[in-house]
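Student: requesting a structural model of the entry that follows:
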Amino acid sequence: MVNMDMAKSFVFDVANSLLGKLVSYAYEETSRAYGVYEDFQGFRDTLSIVQGLLLDSEVKKELKHGLREWLRQIRIICSDAENVFDGFELQHKKKQIVEASGSTRMKVAADGIRFGLATTISVDHGFVLQRSEMTFSHIDALDVIGRDNDREEIIKLLVKPHPHGDKSLGVIPIVGIGGLGKTTLAKLVFNDKRMDDLFQLKMWVCISDDFDIRKIIIKIITSASDSNSTTALAYHENINNLDIEQLQCRLRHKLSNQKFLLVLDDIWNDDRANWIKLKDLLKGCAIGSRIIGTTRNNSIASMIGTFPSYVLEGLSLDNCLSLFVKWAFKEGEEEKYPNLVEIGKEIVTKCKGVPLAVRTLGSSLFLKFDLKKWIFVRDSEIWNLKQNKDDILPALKLSYDQMPSHLRHCFTYFSLYPKDFVFTNDQITQLWVGMGLIKSQDGNQSLENIAKDFIDELHSRSFLQDFEDNGHFYSFKVHDLVHDLALYVAKDECVVLDSHTRNISQQVRHFSIVESGSLDSALFSKSKSVRTILFPMEEVGLHSESMLDTWVSRYKYLWVLDLSDSTFGTLPNSIAKLEHLRVLNLSDNYKIKRLPHSICKLQNLQVLSLIGCTNLENLPKGLGLSSLQTLSFEYCDNLEVFLGEVQLASLEALIIRCCVKLTSLPLCILSQLEALLVKDCMKISLPENLQNTKKRRRMNFLHVQNFPRLQTLPEWIEEAAETLQTLIITNIPMLWKLPECLTIMTSLKMLHIADCPRLGNLPSGMQRLTALEALTIDGSPKLCRKCQPHSGEYWPMISHIKHVNIGEPEEEEPQEGEGSLFSNDDLLPYLR
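Tutor: Predicted structure coming up:
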C-alpha cells in the first residue's frame, strides 16, 4: 500500500539522520566524556538494523499487517531519540540517554525479526524506486483532448532552424509535473503524419529506469528497425550479445546521414557526462535531426535542451470537463444525468488542469450513478480515493520517491500550510532550520543559501509554481495536487487544525492552526514530543495566555513556535523552559510592549521575528543569543533603541523595515552579516566606516531604501565586493554617485536602482560584471538617458546583461552648478 511505503520512507530518513549524528566526531567525544559511549554505540547498531529491515521490507512484497504497528512504534522511538540527542547536546543527564537507548533497542530488533524482515541487512543502498512502466509510441489522437495547440507549438520547434547552426543536433525538452501529459504530447507529435514527410527515420525510446548507455543504444537500434518482422526480432536477440564497441558501430551505421526524430521519454538522469556520451553517439546524422525529451525536472531539461524548454501547462477547465465526461460516462450517456455533470464540474476544479487527475476521478465514477458517491468524490481529497497503479497518486509519488532523503523530509512540511498559500523563502527556511533539516557540512555555507538550493531543486522538479525571485527574497506556491501529496505523506506526523478538527493523534509532532475557532484545549495532544506550532494565516492567532502556559509546560521539546497575530502584552517568563526552541515568531503581535529577560536563556534560538510588533518599546538589555542567525524588525513604530550591548556573533541576516523612531544600527552586528535590508527607517544613518575596515565581509545581499540624507554609499561596501550578489538601492534622493568598487563586484547578479534622481553616471568598467544577470534603472532621468538600449552612451557597457530594464528618460536635468532637481521644500518630507 502507498501509505505503508510513505511510512517506511519517513522512518528510514529519520533513522538515517540519527545515524549521521551518532557517527559524528562531536557525539563520540561528548559521549565518552559523559560515560555513555557504549549506550550510544548500542543505539547506533539498533538504528542500522532498523534501516536494514526497512530495506528488506521494500524488496519483500508480502508485508504482514503487524508491520504497520511496528513502523508506528519505530517512528515514536526515533522521534523520542531525537529529543534525547537534542537534550544531550544541551548536556542533559546520563540517565535519560541510557534509558532511551537501552530500554528500546532490543525490542526494536526483536519485533523486526518477528515480522519476518531480518534476512539480508544492508544499509548502503537507498530504497528501490518503483519506476513507471515502459511507454510506447502508439496513440489514438481522437482520445486526446486539449493538446492541439501544444502539438502545433512543438512541431514549429521541430522545423525551426537550430539556434547554434543547422549542423547541430537539436534537442527540445518537454517539462512538467507527473500526470500533466508530457508523454501524450510527445506521442501526438510523433504520430502526426507531417512527421513522416519531415523525417526519414522515427524512433521512440523510453528511458525511465537507470540511464544505461548500452541499454539505450539497443533500444534505439531496435526502434529504428522494423519491429514487426521476424528478422527484426532475431536481429534484436543478436544485438543483445554485442559488446559496447560493436553496438556503437551498428548505431552509427543505422543513423548515418539519416534525418531522424528520436523521442527520449521519461528522462530522470541528471549526469551530464552520461548525456554527452549519448549525444556524441548520435552525431553523423543528417541536418535537421531532432530529439524530443520528456522530463519532470527543469534542471535536466536545461541540461539536455538546445532549444528552450517547452513548459507544459495544465488543461483549461472546459477541456478538463470534456475529458472527465469521456472517462466517467459511456458516449452520450452524460445527457441523461445533467445533475451528475454539474457535480463533475466541481470535481474537475480540484484537478487543477492535470489530465491524469481528471482521468483518475472520472474513472472512479464510471457506471456509478448514485448521487451520494459523486458528492463523496467531490468532497474528498483525491488521496482518500482508491488508486490504481496508473492513477495520479502513483505518478506523483514516483517524483517524491526519486528525491533524495533530505528533500523528501523538507517537502513534508508544506503540508502544514493551506492550499494556494504564497510562501516566502524566509517562512519555509525558518521552518526547515528550526526542524534541523538544514545543516552546513563544512560550516562555511549559510543555512539560508542551503535552503535556497533545496527550494531551487524542488522547483526544478516541478513541485513549485509561480516562482518569483527578487534576489535574497523570493516567493512561490505549491501546486494543489503536490500539496495534497504532502498532506498524504505527512498525515501521521502533521495536522492542520480548522473548525472541522475533532481530535489530534498522539503521534502528531507538528500542527498548524488556520482557524481561530479550532483552539479547543481538549483537542491538543498531550504528547511531550510536539515539535512545531504554527499560525500561518493572517488574523488567526493565540489569545489565551493559559493556553500558551499549557503549551510551554507540556511541549518542552518545541523547536518551532509561531505565535503570529496573537494578542499578548508580554510573553511569560516561563518561555525560558523551551530550551530546545530554534524559531520564535512573534509577528503582528500588536499589543506586545516588551520581551521578558528570560528570553536570553534560549541559547538554541536561531530565528527571532518581531515583524509588525507596533507597540514594542524595547528589547532586553544585554540581549545575548549565541545561536541567533536571523533577526527581523518591521513596523516596530515605538522601538527607539535597537540594542545596547549585544552578543549576536552568529547573526547572518538582519531585516529592519518601517521602524520610524529607530536611529542607529550596532556596528558589531553589521560586520558579521550576509544579508542586510534597511528600508523606510528615515532616522537611521548608515555608518560610513566600520571597525576593522579592511576585514573581508561575507555579505551577499544589501537593500537600502529611503535614506533622505545619504549622498554616497558607505565605504564598507567595498569589503563585500567579492561576495555581494544582490544590490538594491531605492528612493535615495541625495545620492549622486555609485562607488567605484561596483565594477569589481564579480559575484553581483542583480543590481536594482530606483528613484535616485540625482544619480547621473555609472562607474566605468561595468562590462567586467560578467555575472550580472539583471539590471534595473528607473527614476534617475539622466542615467536612464545614458543607458537607453542601442542609443545610450553606457549601452556598450551593459548590453551583455541578460535582463536589462531601463526606465523612460524624463525632462533634462540641470547641469552641474545649475542647482538640484529638488528645492528645499521638495526635500522637507524626507528630512523631517
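Student: could you use CA atoms for every contact and neighbour count after this?
Tutor: Will do.
Student: correct me, but residue 607 touches residue 584?
Tutor: Yes. With contacts counted by CA atoms under 8 Å, residue 607 reaches residue 584, the gap being 6.2 Å.
Student: if you count surrounding residues, which of the two has more?
Tutor: residue 607 (26 against 21; other CA atoms under 10 Å).
Student: who's in contact with the more buried one?
Tutor: Residue 607 is in contact with 430, 434, 582-585, 628-631, counting by CA atoms under 8 Å, 6 or more residues apart in numbering.
Student: to compare with the earlier structure, here is another sequence to fold:
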Amino acid sequence: MVDAVVTVFLERLLNTLVEEGRVVNEFRDQFEKLQDELQLMQCFLKDADKQKRKNQTLHGIMAKLRELIYESEDILADCQLQSREDNQFSNGCLARIYPPNLHFQNQTGKRLRKINEKITDIKQSIMSYLGPSITNDMGRIDACNDQMPRWSSPVYDHTQVVGLEDDTKKIKDWLYNADVGILKIGIVGMGGLGKTTIAQMVFNDREIEDRFERRMWISVSQSFDEEQIMRSMLRTLGDASVGDDRGELLRKINQYLLGKRYLIVMDDVWSLDGNWWSRISEGLPKGNGSSVIITTRLVEVLTKMEVSKARMHKPDILNSNNSWLLFRKIAFAASGGDCTKPELEKIGKEIVQKCNGLPLAIKAIGGMLLYKSHYHEWKRIADNFRDELGENDDTVMPSLQLSYDELPPYLKSCFLSFSLYPEDCVVTKEQLVHWWIGEGFVPLRSGRPSTEAGEDCFSGLTNRCLVEVVEKTYNGTILTCKIHDMVRELVIKMAENEAFFKVTGRGCRHFGIDTKMDPKQLAANHKLRALLSTTKTGEVNKISSSIANKFSECKYLRVLDLCKSIFEMSLTSLLSHIGFLQHLTYLSLSNTHPLIQLPPSLENLKNLEILNVSYSQNLKVLPPYLTKFKKLRVLDVSHCGSLEYLPKGLGRLSNLEVLLGFRPARASQLDGCRIAELRKLSRLRKLGLHLVWVDEIGDSEVSALVNLQQLQFLTISCFDSHGSGLVDKLDKLYPPPELHELCLQFYPGKLSPAWLNPISLHMLRYLWISSGNLAMMDEAFFGENNSAWKIEGLMLESLSDLEMEWKMVQQVMPSLKIVNASWCPNLVSFPIEDVGFRGGVWAKGENRR
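Tutor: Reported below is the predicted structural model:
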C-alpha cells in the first residue's frame, strides 16, 4: 500500500507548498526534492507493492519507505503548526519576544536531509528488484497517476440477483410446510457461493413477510457471544434489553414470540458447539409454523444444530449462462449490461470461466473491469488472474486480491478502513467519508468539494462490489454498508501487512474504539492517525479512564470519532485534553453523553475540517471560537434539542460544504447567527434548517438561500414551530433554482409554498414531504404553460390532511420513477405496490383510496 501512502502525502505536500508558510518555505528545497523523488517513483510503486508479497527483501524495503513517508508527513504537519504560531506573533514587539524556534529548525533540517538520502537509496534498490524495464516506465508518469473514476456514483442496482430463483423457491416451499415444533433449515456451502443472499431473498420476500408475524435476522459470525445473540434478537423485536441476565433475556424473547409465527435467520454460524443453540431454542415457543434458517460453511454445524439432512440445502455454483449474465450486468453496467465491444466478449468469458461459478468472485472481477475499457487492460487482468489462481486454488480470494491490487492508490486506503470494524458490523457511509476526508485519503483536485469527492470514493468501492449496501433512502442514497466475510479476510490480511491496523494496536496507525479494548493497545503508540468508535448498531462504548487518558498522548492524531460513547471520567476533562491534539481534522462527539458544552481548550483545533456533535440533546451553546475554524467543511449540529442558535459570525466559514441543524438566532439573541449569514457560504452543498419562530427570518433575509448556487440538498424542518406568521416567511424563502433534492418536515402551512413549482425549482429531482399540516398543493405546484417537473422520486409521509389525485401528479411529473406514500389517507388513486405499476413507480402505505 506504499503507493497509497505516497499519493496521500504528495497531495498534502503540494497543497502545503502553495500556502507558503514561513517555516515551510525555509525547508522548501528539501520538500521539493522529496516531492520530485516520490513523483518519479509513483509509476513503479504499484508493481513493487504487488511483488513484495512474494519477495521478503522487497517487502522490508517498502516497509522502510512507508515509515519514511509517514515521518515526512509528521514533519510537514509540525512545520504548518510552527508557521501558524509565527503568524500570531509576527506584528510589532511580539516578533522580538518570540524569535523563531532555532532548535526546531536545526532538527527539522537534519531529519529532512536524512530522509531524502534514504529515499534516494530506496528508489535505486526498488528499481534493481523490478528489473531494467522500470526505466522505460519512468517517462510515463502522467499515465500512472490514477484519476477519479468515470462512474463516481452507483451505476447498477446492487440488489440484482442472478440464478438463485430455484434456491429461494425451494426454501420457501419448506417454510410453507412447517407445522409442529420449530422447523430448522440449513443452507451450506463454501464462501462466496451466495448462501446469505439466498437467505436474504427469502427473508425479504413479500409472501414470507406476510406469513410470519415476527422476523429476526441475527449475524452470528466466528467470534460470537451467546448473550449478545439474545440481545440482538431482542433488539430486532424493539427491546434494548440493557442490564438483563441470560435467563431474563430468554424469558423476554419467549414473551415477544408467544402465540406468534416467527422466522429467525442465524447467518454465518461457525461454532461446532451446539449447546448455545440448544439453550436458546429450548426457550423459544414451538408450533404455528415457526422456523429457523441457518447459513454456514460447515455441514457439521447443521448437524450440531439438529437440522435434518432432508432440510439441508447446498446451492450449486452458477452455470456458464448465469455466470456470464451476472458478469455482464456489472462489468457493462454503464451500457445497461450489454457488451458493446465484441473484442471484450471472448476475453471476458475466459475470465468468468476462471471464477468457477462463484457469485462473489464474478462480482469482484466484474466490478473491477467496470473501470477498464480497453482490450489490453482486460488482457492484462486475465493474465494476472491466471497467475493468482496458480498461487491459490481458492477461486474467491484470487479475484478479491486482484481487485485490491487494481484499486487506485486513494481507494486502497479507503478500502483498508474496513479492517477496524468487527465482523458483520454495519458501518455508516457518513463516518467512513468523514474519516477519509479527515486523513487526506480523498484526492482534492480542481477545487472539487471534499464531501462530494469522498462520496465518489465510496461509490468506487460499491461499484467494484467490494462493499455491500445495507440501507438506502427512498431515492437510492446509501446510508449504511458492510463487507462480505471473505472480503474481510483479505482486508484484515492486507491491513496487518501494511501496519494500517493490527488487533494488538501496537505499531499501527489506525485503531477502533470499543468497550473491550485494553489500555495497552494504545500505550506508547505515537504513530496513531485515527481512533474511531467501531461499536455495532444498538451498542454503546463504555470507555474507562485509563483508556480515555491515552487519547491525548497520540500527538499526530488526525481523526477522533467518539460517537456512542460513555466515559468513566468527566467528559469536560477529556475534551480539555483533546485540545492539545492540534493536528486533529475530524472530531465526532455524536451521541456522546452528557455533552453540555465545548471547553475553551478546543479553540486550539485550528486544523479542524469536520465537527459532528449531532444527537447531543443537552448541548446548550456552541462557543464563539467556532467561527475561527477557517478550514471547517462539515458542521453537524442536527438533533440537538437544547441548542437555541449558532454563534454569530458563522458566515466567515467560507469553506463550509455541509451545515446540518442550523438554528438561526431570533431578533433578541444578539450573540447568535442570523439566517442572512448563510449568503456568504457560497460552497454549501447540504443545508439542514430548523425554523421555529417567525422572527428567525427578517423581512430582508428571505433571499438568504436563493443565490447559493452550489446547494444541492436542502432540508427545512419546522418541528415544534410557533405562530402562523412563520408560514408567510417560508413562502418567501426561495431556495436556489439549482436545488437537486428538497425535504420539508413538519411544514406548518395548509397550502404548499408558492416557490414549490417546476419553474422555480427546474433542477429538482427528489422531493420528500413528511408530517405537518399540509392539506393542499398550491396551484403553481402543478405547473403552468405545459411546464413539468423533472422529479424522479417522490416521498409523501404522515400527511393526514393532504388531498391529491394520482392523475394530476402523473401529468406534471412525467419522469417519475419512485413513489413512496405512507400514512396519507386522503391521497386519491395512488398506485399500490401489489399492482406492480408499470414504469417502476410504487407506493406503500395504509388507508389509501
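Student: follow-up on the earlier one: tell me the one of the contacts of residue 607 of structure 1 nearest residue 118 of structure 1?
Tutor: The closest of those to residue 118 of structure 1 turns out to be residue 434 (CA to CA; 35.3 Å).
Student: I'd say that closest one and residue 582 touch.
Tutor: Yes. Counting by CA under 8 Å, residue 582 is a contact partner of residue 434 of structure 1 at 4.8 Å.
Student: kindly list the longest helix within structure 2.
Tutor: Looking across structure 2 with DSSP state H, the single longest helix is helix 56-88.
Student: buried stuff in that one?
Tutor: Along helix 56-88 of structure 2, these residues count as buried under the neighbour rule (16 or more other CA atoms under 10 Å): 58-59, 61-63, 65-66, 68-84, 86.
Student: so where is whichever helix or strand comes after it in structure 1?
Tutor: Moving toward the C-terminus from helix 56-88 of structure 2, the next helix or strand (DSSP states H and E) is helix 94-97. Alignment of helix 94-97 of structure 2 against structure 1: no match, by TM-score structural alignment.
Student: thinking again about what came up before, sort out for me which of the contacts of residue 607 of structure 1 are in strands.
Tutor: 583-585, 630-631 (DSSP state E).
Student: now the residues you listed as CSV including distance to residue 379 of structure 1?
Tutor: Listed next are these as CSV, based on distance: CA to CA, whole Å:
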residue, distance to residue 379 of structure 1
583, 35
584, 36
585, 34
630, 41
631, 42
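Student: among those residues, which ones are buried?
Tutor: Judged by 16+ other CA under 10 Å, buried ones among those: 583-585, 630-631.
Student: for the stretch 501-650 of structure 2, just list every one of the helices.
Tutor: With DSSP state H, counting those that start in this stretch as the criterion, the stretch 501-650 of structure 2 has helices at 545-551, 571-578.
Student: check the mean deviation of the shortest one from structure 1.
Tutor: Its matched residues in structure 1 lie on average 4.3 Å from helix 545-551 of structure 2 after superposition (mean CA distance after the TM-score superposition for structure 1).
Student: for the stretch 351-500 of structure 1, just list every one of the strands.
Tutor: Remark: strands assigned in the stretch 351-500 of structure 1 by DSSP state E, counting those that start in this stretch are 423-424, 464-470, 473-478, 494-497.
Student: of all those, which one comes closest to residue 275 of structure 1?
Tutor: For the strands of the stretch 351-500 of structure 1, the distance to residue 275 of structure 1 is smallest for strand 464-470, at 25.6 Å, taking CA to CA.
Student: for that closest one, name the packing helices and strands.
Tutor: Here strand 464-470 of structure 1 touches strand 473-478, going by 3 or more CA pairs under 8 Å, 6 or more residues apart in numbering; DSSP states H and E.
Student: measure the closest residue to residue 535 of structure 2 other than its chain neighbours to residue 397 of structure 2 for me?
Tutor: Distances taken as CA to CA, 6 or more residues apart in numbering put residue 514 closest to residue 535 of structure 2, at 5.8 Å, once the chain neighbours are dropped. According to CA to CA, to the nearest Å, residue 514 of structure 2 stands 29 Å off from residue 397 of structure 2.
Student: re earlier: pick the one among the contacts of residue 607 of structure 1 closest to residue 543 of structure 1.
Tutor: Using CA to CA, these come closest to residue 543 of structure 1 at residue 585, 15.0 Å.
Student: residues contacting the closest one?
Tutor: For residue 585 of structure 1, the contacting residues are 561-564, 607-610, by CA under 8 Å, 6+ apart.
Student: need those residues in JSON lines (columns: distance to residue 671 of structure 1).
Tutor: Formatted as JSON lines, the contacts of residue 585 of structure 1 follow (distance: CA to CA, whole Å):
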{"residue": "561", "distance to residue 671 of structure 1": "29"}
{"residue": "562", "distance to residue 671 of structure 1": "29"}
{"residue": "563", "distance to residue 671 of structure 1": "31"}
{"residue": "564", "distance to residue 671 of structure 1": "30"}
{"residue": "607", "distance to residue 671 of structure 1": "19"}
{"residue": "608", "distance to residue 671 of structure 1": "19"}
{"residue": "609", "distance to residue 671 of structure 1": "21"}
{"residue": "610", "distance to residue 671 of structure 1": "22"}
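Student: nearest to residue 673 of structure 1, of those residues?
Tutor: Nearest to residue 673 of structure 1, judged by CA to CA, of the contacts of residue 585 of structure 1 is residue 607 at 14.2 Å.
Student: that closest one pairs with which position in structure 2?
Tutor: Using TM-score structural alignment, the equivalent of residue 607 of structure 1 in structure 2 is residue 610.
Student: if I look at that match, how far off is residue 80 of structure 2?
Tutor: Residue 610 of structure 2 is 19 Å from residue 80 of structure 2, where distance means CA to CA.
Student: residue boundaries of the strands in the stretch 601-750 of structure 1?
Tutor: Going by DSSP E, counting those that start in this stretch, the stretch 601-750 of structure 1 shows strands at 607-611, 630-634, 653-657, 675-679, 701-705, 726-730, 750-754.
Student: now those strands in a markdown table, with distance to residue 343 of structure 1?
Tutor: As requested, the strands of the stretch 601-750 of structure 1 are exported to a markdown table (distance: least, CA to CA, whole Å):
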| stretch | distance to residue 343 of structure 1 |
| --- | --- |
| strand 607-611 | 43 |
| strand 630-634 | 46 |
| strand 653-657 | 48 |
| strand 675-679 | 50 |
| strand 701-705 | 50 |
| strand 726-730 | 50 |
| strand 750-754 | 49 |
